[in-house]
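Participant: Kindly generate the corresponding structure for this input.
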Amino acid sequence: MAPSSSTSQFGPIENAKKSRKPPSCDPCRARRVLCHPQPGGAACPRCAEKEIICTTTPTARGRPRKNPPRQGSSIGRPHQTIPSLVLHPQPNFGTSVDCPELSPEFVAHCLEGLSPNPLFHHPLISAAAIMSEIRAVSFQLHLLPPQTRVLALCSIAGGSLLAFHKSVLGDGPRPKSFDDNDFFSSSPDILGCGVRRAAACRALRAEALKAAWEVGIILSPSNENAASCYLLDLLEQTDQISSAGRPWATAYLAHARALAPNWRPPSGLPWGEFFWTAFLMHEGLISARGRTPAIITAQDQLFFCGPERSLETLLESLESSANNASVSLLWTSIKSYMFNVTTLARQLLDQITGDVPRSNPLSEVAVLNFLNSLSKLHSTLSLLLDRIDGFTIVPGIDPSPDASIEVLLITAAYGGCHGFGGLALPFYRELQYREACGGAPQSDRTQGRLRALKMQAHDMAVVAGRELARGIRYLPKIHYAPVHWITIRAWAEFVAEDADMVTADGAPLDAEAARDLVTFADELKMLGYSLDAASTPETLALIERLEGHANRALVSMFLPIDYEAKPSTGTYHPQR
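Facilitator: Next up, the predicted model:
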């Protein structure tokens, strides 16, 4: 009897193909190291040790066909199944060798720097309670649920912009603490910190984006996903040129609209509405700054903030209550002020700077109305700052359990100045653009009126620049605001241009103008601690230009500038 085709007197014939070793995972392939794939989709030992996501992208094997069938055609193949389309293909997020190890010690360090940052206290982040969740697992991120882990990664990516950990800054000079006054006062290496941290920050941000895409946070409304989208948009604002579409901001607002009915603050606790008003103002100013469609609607303002007084009514109220120093009046007035800033930001886009009004001749009525509104806004801001400057801190009175009243006063003062400046500069730049690009032929009389309006807008921008410099000086000497990089850079360029114009005519700069120039130069340096963009040759030249004007002005006047810091205790009377 003939032997079987699969066996012989020497044993079974090994004519079956040997099983192939599974492909290496993406992180090991990126690092070019040996991978040991595990059965059942488990993470490989190397990824498990480094606590990173272990994914494997399949690769096609064999030669490609010369004439592949067209997927959209089924002629002659009535029974062919058309493959389903991939609706949301994942971008190729590679794991970088520059990404620091997410050890519990490193995670705790990054999150520590975020605590005093006002932008981290968004109501969405408070609703997600991310700090409590991370502490509950002893800062071990792999123990968190997927959506919470994404939020943690986004928070760490934001904290890395402020961190001084060796994994971020390397072996060079760095502060000893987040409030190391000696380092930030005298170290010449502040701008170098932004350069040294850039690679690690980009890698951490890429890890957060990769995790966010894998979980699909942009599609599923939840407290955690909304907060993650908000933080990813904040990180986008630290770029020199941020995305015009702002997909993460659009997503977090869409999530907030869906979730808000479940967690609106109860009556009698207006702080949720107060903070929402502040953050909606922030969003409106970003749209005005970038001349992009407003993502905040009038319905959003009413739903999240409630109805508010008009600017005229607010101004009348402040003037008639000059002797009323109550806390409640101050906060309600600041809330109304921020609400009106958001409304004016949308008006600026809809009537003057947006794509639709820019495609038509400039409306003189719209320009005059906006100038009038800016004038009222400045008068309101001046009254509010007078109230803040003269406010006495009463021990035991704290309107928010998460922040002291002094911190709220400082934040409100800077926010008010930031709001006024965030409208005045885009308005002036638009009129400057309209004059430069020309357009339809106009009579000499019309051109003269438009030039006069542009000069009024310029004068308003000069006032707004001085108010913003004043607002910066309200902040502690050591503060971290990398999200405002684009705004501060634009204002620094404007005040430098204005100083060029003044000195070109032979007129000297006054002491206040010189002080403002130094304020913007110092703020660019402070931003250079966090951002690589602040150390580019263009920014370095801008800092030298600002300081050069200030030094020449001070030498000509022989007048010292008082840079005395605001006292941290007692009555709040800053020397501004």
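Participant: Only C-alpha atoms from now on, for both contacts and neighbour counts.
Facilitator: Will do.
Participant: quick one, helices of the stretch 351-500 of the chain?
Facilitator: Using DSSP state H, counting those that start in this stretch, the helices found in the stretch 351-500 of the chain span residues 355-358, 364-389, 405-437, 444-474, 485-504.
Participant: Next: the stretch 151-300 of the chain.
Facilitator: 166-169, 181-186, 190-215, 223-236, 247-263, 271-290, 298-305.
Participant: Let me have these in JSON lines, adding mean neighbour count and distance to residue 104 as columns.
Facilitator: Shown next, in JSON lines, are these (neighbours: other CA atoms under 10 Å; distance: least, CA to CA, whole Å):
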{"stretch": "helix 166-169", "mean neighbour count": "19", "distance to residue 104": "13"}
{"stretch": "helix 181-186", "mean neighbour count": "13", "distance to residue 104": "26"}
{"stretch": "helix 190-215", "mean neighbour count": "21", "distance to residue 104": "15"}
{"stretch": "helix 223-236", "mean neighbour count": "25", "distance to residue 104": "20"}
{"stretch": "helix 247-263", "mean neighbour count": "17", "distance to residue 104": "28"}
{"stretch": "helix 271-290", "mean neighbour count": "22", "distance to residue 104": "31"}
{"stretch": "helix 298-305", "mean neighbour count": "16", "distance to residue 104": "36"}
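Participant: run this one through as well so I can compare:
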Amino acid sequence: MSTFVMSANMTLKKPPACDRCKARRVLCHSQPNGAPCPRCEENNVICTTTVVARGRPKRTLDIVPLPRSPSNNTSPPPPLLPQPVSKSPAHYSELTPEFVAHCFSVLQYTPQYDHPLLLNSSIMVDIRFVSFELDRLPPQSRVLALCLVCCASLTSFHPSVLGEGPRPESLTDKLFFSSNQNLLSCGVRRAPAYRALHAQVLKAAWDIGIIFEPSHENAASCWLLDMLEQCEFAGASRPFGDACIAHVRVLAPMWRSAAYTVADANNWAGHLMGIALTSVRSRTPLLFTPNDQLLLCGPQSGSLNDMVMALRSAPADLSLLHTWLPPYMYHVIHLCRELTDTIAGDSARINILSETAVINFLSSLSLMHTALSPTASPHRRIHRDARRKRISVCPGQSRTYFGLDFREMTEGTVLGDQAHDRLRLLRAQARGMAVLGLRELSRGIRYLPKIHFIPVHWTTIYEWAQFCAEEAEKVVQLSCDEVRDIKTFANELRLLGYSLDVASSPQATALIKRLDALANT
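Facilitator: Purely as a prediction, here's the structure:
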């Protein structure tokens, strides 16, 4: 029997790089016998190595699933529910530099991406430095660029996204966006390409673990992915939103020690207000704490009454808008937190509804609406400019009404007759405030340009449009203002159909037809 003798010139094959070093594209000094590499041992993390199979994959047969019987589940699906992606659509091409450059060019038409995490990042400079080739970017910057491309695909008119069919010449093509049927067809043709991009982004994000390592790029990527999740699912769980706030909580002290300006604090206040309003809409706790708000936005002095009195006595010029918006956003966040903690939140629902909390909340909403109403305040031009900046008025009014409606049904038998009557009176008052909020939101939408893209607000617009239809069906003779509000929400749903697959949702199309029938009655 011959024996194998290793010569002195023969060397052992180097073990493969570990997963952490491979994700960061750094040299890995792999150790034999399963010992951790020096980098992982220095950072005190678990060193794992995933063996990648090489060579041609084995040929497998395509298995055709058997037809299944229809499900007995009769619960209605959400307004928009994305379908799983099995393969890329026929018209979807690779992420060529030309397509990536096109996606970055359409971001200027989406003001929702004017976020401080994106404004202070170098992704716009980095993507141009590598000539829009995503593979040349570092891993975290590449995931952020993929997130931006996926978000831009919701408004893109590129043939790779829309495929064959009518599409606008540009995002300022007013003639095309006046055609309602073409808008809905764009959302249907866009859906396969968007879902393929979304699946690619999620895979790339999980491969490098963006929710685990706090960095500027990972925080921005988590915020964009949370925005996309809210656009499609609008569920109670927000893993990417929680991860974004966790990263910001780590990075904020470093921002404060550097050149942190008043404009940065005001910009963060506006986006925290948006997060708070989204939490109120979904009846979930706020993602950020009061300490987070204090760290990002700074302290705010003065009560809501002081803000209203200062607004009424100040001169009507545009400088008032910049001095009045920061306290306004602070009080909106405060009211959202008060609504969650004392009325509509899960912890508040354990106990009997506090009439004092409801009265105080409705009084604060009424006071804020009085300050913002064009008929009750002389600063008409200031209010017009505020609406153009998408400032939300009367936050949480519809959610307050639905919350009180639920509390009355569950606790009406427990409370006495007098308490039951008082609760019904408060419910009617909350409903009246919701109608005022509906009118203000409709007026704010009409102040926006004809072409604007707000796909991330699909759930908000859909719920308000439903509430508008319910209120209109109770009226025998609609006024001109009410008809105009109905047409506003119907047109807004169609405009959302340019970005989202609205035409494939039976509930959404039925709501549009319902609004059209009310407007034409």
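Participant: hang on, the earlier thing: okay, the helices of the stretch 351-500 of structure 1, which one's buried deepest?
Facilitator: helix 405-437 (a mean of 21; mean count of other CA atoms under 10 Å).
Participant: Please name the nearest non-neighbouring residue to the residue nearest the centre of structure 1.
Facilitator: Computing the C-alpha centroid of structure 1 and ranking residues by CA atoms, centre = their mean puts residue 234 first, at 2.8 Å. Closest residue in space to residue 234 of structure 1, ignoring its immediate chain neighbours: residue 483 at 6.3 Å, by CA to CA, 6 or more residues apart in numbering.
Participant: Counterpart of the one you found over in structure 2?
Facilitator: When structure 2 is aligned by TM-score structural alignment, the residue opposite residue 483 of structure 1 is residue 456.
Participant: now do residue 252 of structure 1
Facilitator: Checking TM-score structural alignment: residue 252 of structure 1 goes with residue 244.
Participant: Quick one: residues contacting its match.
Facilitator: 211, 218-220, 222-223 (CA atoms under 8 Å, 6 or more residues apart in numbering).
Participant: hang on, the earlier thing: which of the helices of the stretch 151-300 of structure 1 sits closest to residue 121 of structure 1?
Facilitator: Judged by CA to CA, the one of those that comes nearest to residue 121 of structure 1 is helix 271-290, at 8.6 Å.
Participant: quick one: that closest one to structure 2 mean distance?
Facilitator: The superposed helix 271-290 of structure 1 is, by mean CA distance after the TM-score superposition for structure 1, a mean 0.7 Å from where its aligned residues fall in structure 2.
Participant: Can you tell me how far residue 235 of structure 2 is from residue 266 of structure 2?
Facilitator: 28 Å (CA to CA, to the nearest Å).
Participant: scratch that, residue 109 of structure 2 is what I was asking about
Facilitator: 22 Å.
Participant: for residue 427 of structure 2, same thing?
Facilitator: 34 Å.
Participant: likewise residue 218 of structure 2?
Facilitator: Residue 218 of structure 2 is 22 Å from residue 266 of structure 2, by CA to CA.
Participant: Please apply the same query to residue 95 of structure 2.
Facilitator: Residue 95 of structure 2 is 36 Å from residue 266 of structure 2, by CA to CA.
Participant: just residue 517 of structure 2 next, same as before
Facilitator: 43 Å.
Participant: And for residue 388 of structure 2?
Facilitator: 17 Å.
Participant: Which stretch of structure 2 lines up against stretch 337-354 of structure 1?
Facilitator: Going by TM-score structural alignment: stretch 337-354 of structure 1 matches residues 328-345.
Participant: counterpart of stretch 355-368 of structure 2 in structure 1, which residues?
Facilitator: Residue span in structure 1 matched to stretch 355-368 of structure 2, by TM-score structural alignment: 364-377.
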